[in-house]
Structures are given as structure tokens and as C-alpha cells.
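[1] got a sequence here, can you model it:
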Amino acid sequence: MKHRRRIDVVLSPEYLDALDTHTLEELGEMRVLVDDLENQLSFYRRVLHGRMDVLRFEQRRRRGEDSRSIIEALPELLAIGNQEGNGNGNGNALDRLHADFAPELPEVERRYTSVMNDDILTRLPDLDDDDLTLALEAFGALEEKLSGQRNALHEIHDALVTEIAGRHVASDPA
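    This next block holds a predicted model:
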């Protein structure tokens, strides 16, 4: 039997098939798995937003639109995500830039994992404008994929919660 990634199992159309045949305990376990995956994707999405904010700042700095160094702008960059809705407002803004304590995310394809592990922020001075643009495009593509998966997980979560709530209502003797 071929091993399937958890994200593939949960996002497959069969995951929600025949919910009425599952016990409440099984439905709860399914919901916990969905929540766990959503939290992982959300964390990495926030990290991506932080990195994208830094790269966009660097582009503005190079165009002469901002004269500050990255260090001088860092407090503002760390606050951008919480002010503009980059990410969902959960967690520390520092988490958006640094992933040393990131949860494991084996569900993300290898090419995207390499984007997340890239030391791009330490190489900013060595990158030309084209490399900066390519990095932003790679981050943007990954963010789009992660957002799509998160949205699908939200729909699955809602279906599971609806089924669980329906069972509780049906079993309530009042």
C-alpha cells in the first residue's frame, strides 16, 4: 500500500464521504487532524508573508523610495502583518520571519520546502534585482498554494463540525 501524505488524505474527495458511518470519536479525530494541518499551513504562510514584506522593502529601498536600512525598518516590517492582515493575526510577528522553531510540514512539496528553507534574507546584499523578483514570485506561488489548501481545510473543518453538532442535537433528549 502506497503511503499518502496527511494533507493529501484530508484534501481527497473521499475524506468527507459517508460521514454518517463514523463514530463521534472518529469525527473528532478527523477534526483534530484538519486543525493540526491548518495550523501548520497557517504558520508557514505567516513566515512567507514576513519574508515577502522584507523583500518588498528591499525593492523599495533599491528604487530609492526608502532610505532606511533593513535594520532600521525591521520594527515596522514586523508590525505590517498584524496591521494589514498578512496572516491571521495569531502568533508573534517574529514568527513570520524566522522558522527555526517551525512545526514539521512534510505535506508541502519538496520544491516549496526549499523555498521556505532558503537563506534568502541573509543574502539580500548579494542579490540582483532579478533575483529579488524571482524570489518574490516563488514566495507568492507558495503562498497561493498554501492559501488554497487552508481554504479547503476550512471547508472540511466546517463539514466535520456540522456533522458533529448534528449528532449532538439528534441525541439530545430535550
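[2] alpha carbons only for contacts and neighbour counts from here, please
    Will do.
[3] helices along the protein, start to end?
    Assigned helices in the chain, in chain order: 6-11, 24-62, 70-84, 110-117, 129-171 (criterion: DSSP state H).
[4] and the third one with helix 24-62, angle?
    Angle of helix 70-84 versus helix 24-62, following axes from the mean of the first three to the mean of the last three C-alpha atoms, to 10 degrees, is 140 degrees.
[5] for helix 70-84, packing partners?
    Packing contacts for helix 70-84, counted by 3 or more C-alpha pairs under 8 Å, 6 or more residues apart in numbering; DSSP states H and E, involve helix 24-62.
[6] distance from the helix it packs on to the middle of the chain?
    Distance of helix 24-62 from the chain centroid (C-alpha atoms, centre = their mean, to the nearest Å) equals 2 Å.
[7] against which helices or strands is that helix packed?
    helix 70-84, helix 129-171.
[8] the structure of the following sequence is requested for comparison with the preceding one:
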Amino acid sequence: MVEHSGYQQGGRRALDRVLAPEFLEGLGELPLDELRARRDLAEQEEADLSYARRLLQGRLDLLRAEGERRQGVDGAVDVPAARSDAELVAALTDVLADPRRTHHGMGRFTSVEPSRVGEHRRRAELAVADPHLSDLTAMDDEQLAGARERLLALEHELSGDRHRVQEVMDACTEEVTRRYREGLVSVEDALRTSRP
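    So this is what the prediction gives:
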């Protein structure tokens, strides 16, 4: 069963708050510290969604490599029958070192670390509700294709959420920039509002 990760109206998660229509209402009238707090919340959620997406993409790379190995694709990377997290990481390292891998993401630079690593890891693992995921060689072709389909669907959902969160971040940043540009906020005021 795939855990729903998308925006839920009236939900209490950070994602639900950031993507709620009222989050950006009256942005121009908000005090600077509140505006920054909203931007920070959106930035944190973007970092968390990016982390979850990278987890899923790593799993998808493993599934792709195993599928290519079975099809006898020239130069396909062999995915060992990994059973532990450490072995999965080692298998993924082999896959990512494959010189034929060309889809490298171009993410935004951020200094924010993901805050809910355990939650996102569970979401990625729930997406493929198959006890054999840790041993891809034990999955038949149908199971492998089903696992890939479920992960792709969740990755698509996470990417959509992430894009919408980035739009919220951009709106908050543009409002902060406008205030500086129009002289509504001085550097001294900004420093005062950012102190605890």
C-alpha cells in the first residue's frame, strides 16, 4: 500500500501548510520575520522532498540495472542479491558508477539538511510493498515491473509537490527582495528581525 504523500487540504503536515492557498495570502503585508519564517518552512520542506526523491531514484536505478541485466543489455551492471541496507548501498554505488548512466539531476543549491529522514525512508519502502525488494534477483519479471511502476508513480507525485513548494519559496524570496529593492527594509532592520 503506497502511503499518500501529496498535498491534503486542511492537513497538519508541513507540506499541507506550505501548499495551502492561504500560505501566500497577504504576503506583502506580513512582518519580515513572519515572511522569513514561511520561506524557511518552504525551504525545509523542499529539502525533505528532494531527499525522498533521491531515495526513490536510487531504488529505481537498482530496478533498472536488474532489468537490463535480465535482458542481457551490453554492459549492464550486475545487481547482487543485496539483503542489508549496507549491501543495498554497495549495489547502488555500482549502479551509479555505471558510465552509461546519463540522467543526473540538476537540483537547486540549498544549505538545508533534510529533517525527516526516517519518515521519507519509510515512504520510499512502503511504495514497494514487497518483502523481496532487498533481493531483486528473487523477484520475477512481473514483480520487478510492478515495483518500478509504483516507484515511478510516487517519484512523479513527489516531483510535483517539490515543484509547487519551490514556487512558494520563490514567491516568498521575491517579496523579501522587493522590500530591499524598494527600501522598505534596511539591512539593520533585517539583522534585528533575524536575531532570536
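[9] next, the buried residues of the helix or strand that residue 86 of structure 2 is a member of.
    If you go by DSSP states H and E, residue 86 of structure 2 is part of helix 85-96. By 16 or more other C-alpha atoms under 10 Å, the buried positions in helix 85-96 of structure 2 come out as 88, 91, 92, 94, 95, 96.
[10] winner for burial among the helices of structure 1?
    Stretch with highest mean neighbour count among those: helix 24-62 (a mean of 19; mean count of other C-alpha atoms under 10 Å).
[11] helix 110-117 and that helix, what's the angle between them?
    Helix 24-62 of structure 1 runs at 60 degrees relative to helix 110-117, counting by the same axes, to 10 degrees.
[12] got a list of what the aligned residue in structure 2 for residue 9 of structure 1 touches?
    Residue 9 of structure 1 maps onto residue 17 of structure 2 when the alignment is built from TM-score structural alignment. Residue 17 of structure 2 sits next to 10, 11, 23 when contact means C-alpha atoms under 8 Å, 6 or more residues apart in numbering.
[13] likewise residue 91 of structure 1?
    With C-alpha under 8 Å, 6+ apart, residue 91 of structure 1 has no contacts at all.
[14] roughly how far apart are it and residue 158 of structure 1?
    Separation of residue 91 of structure 1 from residue 158 of structure 1 (C-alpha to C-alpha, to the nearest Å): 23 Å.
[15] with residue 138 of structure 1 instead?
    30 Å.
[16] and the gap between the alignment partner in structure 2 of residue 131 of structure 1 and residue 128 of structure 2?
    Mapped onto structure 2 by TM-score structural alignment, residue 131 of structure 1 lines up with residue 143. According to C-alpha to C-alpha, residue 143 of structure 2 and residue 128 of structure 2 sit 10 Å apart.
[17] check residue 152 of structure 2 too.
    Residue 152 of structure 2 is 10 Å from residue 128 of structure 2, by C-alpha to C-alpha.
[18] with residue 51 of structure 2 instead?
    Applying C-alpha to C-alpha, the value for residue 51 of structure 2 to residue 128 of structure 2 is 17 Å.
[19] equivalent analysis for residue 26 of structure 2, please.
    Separation of residue 26 of structure 2 from residue 128 of structure 2 (C-alpha to C-alpha) stands at 41 Å.
[20] what of residue 14 of structure 2?
    Distance, residue 14 of structure 2 to residue 128 of structure 2, using C-alpha to C-alpha: 24 Å.
[21] what of residue 98 of structure 2?
    Per C-alpha to C-alpha, residue 98 of structure 2 is found 24 Å from residue 128 of structure 2.
[22] what does residue 151 of structure 2 give?
    The gap separating residue 151 of structure 2 from residue 128 of structure 2 is 7 Å, by C-alpha to C-alpha.
[23] repeat that for residue 148 of structure 2.
    Going from residue 148 of structure 2 to residue 128 of structure 2 by C-alpha to C-alpha gives 8 Å.
[24] go on, residue 120 of structure 2?
    Computed as C-alpha to C-alpha, the residue 120 of structure 2 to residue 128 of structure 2 distance reads 13 Å.
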